[in-house]
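# Coordinates only, no sequence provided:
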């Protein structure tokens, strides 16, 4: 990604985070990015293409945080790191940056292109779940179901933590262990 593309995406993200998607115009974006409006169209065909690129960019950033440390160790150690990374996700949020929840509310978030991009970005998680099933450590369930049963509680806890509800490490560990037990044989 070029510096100019990055500059445009950061400006778009800031506008959407502060004012909402409906306030994003190419004129406002050009002014915020400090470029000519025509420059935007060199990189993005229209607002939808820009939104798709921003969504994928933010998903890649989130995936790097969620997957940090999950490359090595036992399957349980890797799953523990991912689960705890999710439970810690976005605790210190910048108001100029979109939250993961906001990203998922952008127009087109549920279209086939976005779903496919998310699968590619989170492929290491899918592979981790497939490995668990193949080695008979996990219950023989579809990876989508395993992901929902195992990870959605961590996402919910992270959301509540961002709302100011406190959980100590012992409580988070207990919640993780319940999730782990729910998918393991």
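Cool, the structure landed. Since we're looking at a predicted model, the values are computed, not measured.

# drop to CA atoms for contacts and neighbour counts, all remaining ones
Will do.

# ranges for the helices of the protein?
Remark: helices assigned in the chain by DSSP state H are 3-19, 26-33, 37-43, 47-66, 75-88, 100-103, 112-121, 123-134, 143-162, 169-183.

# For residue 30, which non-adjacent residue is spatially closest?
residue 37 (5.0 Å; C-alpha to C-alpha, 6 or more residues apart in numbering).

# Second structure for comparison follows:
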């Protein structure tokens, strides 16, 4: 089970409830997990759970919101780290794709969770994707201005490269062998970062 991350905007009890819900959804799926199950998993009275979340739909959306906040916080930190461009790029990609792979790749309910995310949290999911795309765009623009990459000399824009990076990072997961672990995916993201950094180098 992946290590959970706390959000500074949530109380410890709310965090505990969300941790319990995430664990249940990964193990048993959304439809087979009830609010009673969440309360038992969290070790909290069901009435207390309802004080924080009006129902399972609200709980699922709260999980998406927490996930998005954690991913964007980690992505922003990685983008501004005092590291070479290639390492910053890997950090931003891994903060997004590695986060989800670590938590959900072993679940037998990925299709169901994806469907529920689409029906209950499409707006949150799209906002997260757009925000992560913008972090990549800003990283590339700063690197170009600092001379770490040469986008203009190739007729490329930060948006074009960021969109291609996202496609490459998503494709790296598809190319993994069944049962490949988190390290294998992280290595694939590192190779992706290395190839892009080398190809975009001003001296390439």
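Done, it's in. The shown structure was predicted, so the numbers you read here are calculated from the model rather than taken from an experiment.

# want to throw the helices of structure 1 into a markdown table with mean neighbour count?
Converted to a markdown table, the helices of structure 1 look like this (neighbours: other C-alpha atoms under 10 Å):
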| stretch | mean neighbour count |
| --- | --- |
| helix 3-19 | 19 |
| helix 26-33 | 17 |
| helix 37-43 | 15 |
| helix 47-66 | 18 |
| helix 75-88 | 20 |
| helix 100-103 | 14 |
| helix 112-121 | 14 |
| helix 123-134 | 17 |
| helix 143-162 | 17 |
| helix 169-183 | 15 |
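
# whereabouts in structure 1 does stretch 22-39 of structure 2 align?
Mapping stretch 22-39 of structure 2 onto structure 1 (TM-score structural alignment) gives residues 13-30.

# what sits up against that stretch?
8, 11-12, 36-37, 40, 47, 54, 95-98, 102, 106 (C-alpha atoms under 8 Å, 6 or more residues apart in numbering).

# Likewise for stretch 126-144 of structure 1?
With C-alpha under 8 Å, 6+ apart, stretch 126-144 of structure 1 has contacts from 75, 119, 146, 147, 183, 184, 185.

# Would you pull up how far it lies from the middle of the chain?
Relative to its parent chain, stretch 126-144 of structure 1 has a centroid offset of 21 Å by C-alpha atoms, centre = their mean, to the nearest Å.

# One more: stretch 94-109 of structure 2?
8 Å.

# Stretch 83-100 of structure 1 too?
Mean-position distance between stretch 83-100 of structure 1 and its chain equals 9 Å (C-alpha atoms, centre = their mean).

# end-to-end on that stretch?
Chord length of stretch 83-100 of structure 1, first to last residue, is 16 Å (C-alpha to C-alpha, to the nearest Å).

# Next: stretch 67-83 of structure 1.
Start-to-end, stretch 67-83 of structure 1 (C-alpha to C-alpha) is 9 Å.

# Then stretch 163-171 of structure 1?
OK, stretch 163-171 of structure 1 end separation, C-alpha to C-alpha: 17 Å.

# Could you do stretch 71-80 of structure 1 as well?
Rule used - C-alpha to C-alpha; the end-to-end distance of stretch 71-80 of structure 1 is 12 Å.

# circling back: can you pull the contacts of the residue nearest to residue 30 of structure 1?
Residue 37 of structure 1 neighbours (C-alpha under 8 Å, 6+ apart): 26, 27, 29, 30, 31.

# Closest one of those to residue 84 of structure 1?
residue 29 (35.9 Å; C-alpha to C-alpha).

# Run a quick neighbour tally on the aligned residue in structure 2 for residue 105 of structure 1.
Here residue 105 of structure 1 is matched to residue 114 in structure 2, going by TM-score structural alignment. Residue 114 of structure 2 has 13 neighbours, counted by other C-alpha atoms under 10 Å.

# before we move on, what about the one 4 residues further on?
Using other C-alpha under 10 Å, the number of residues around residue 118 of structure 2 comes to 14.
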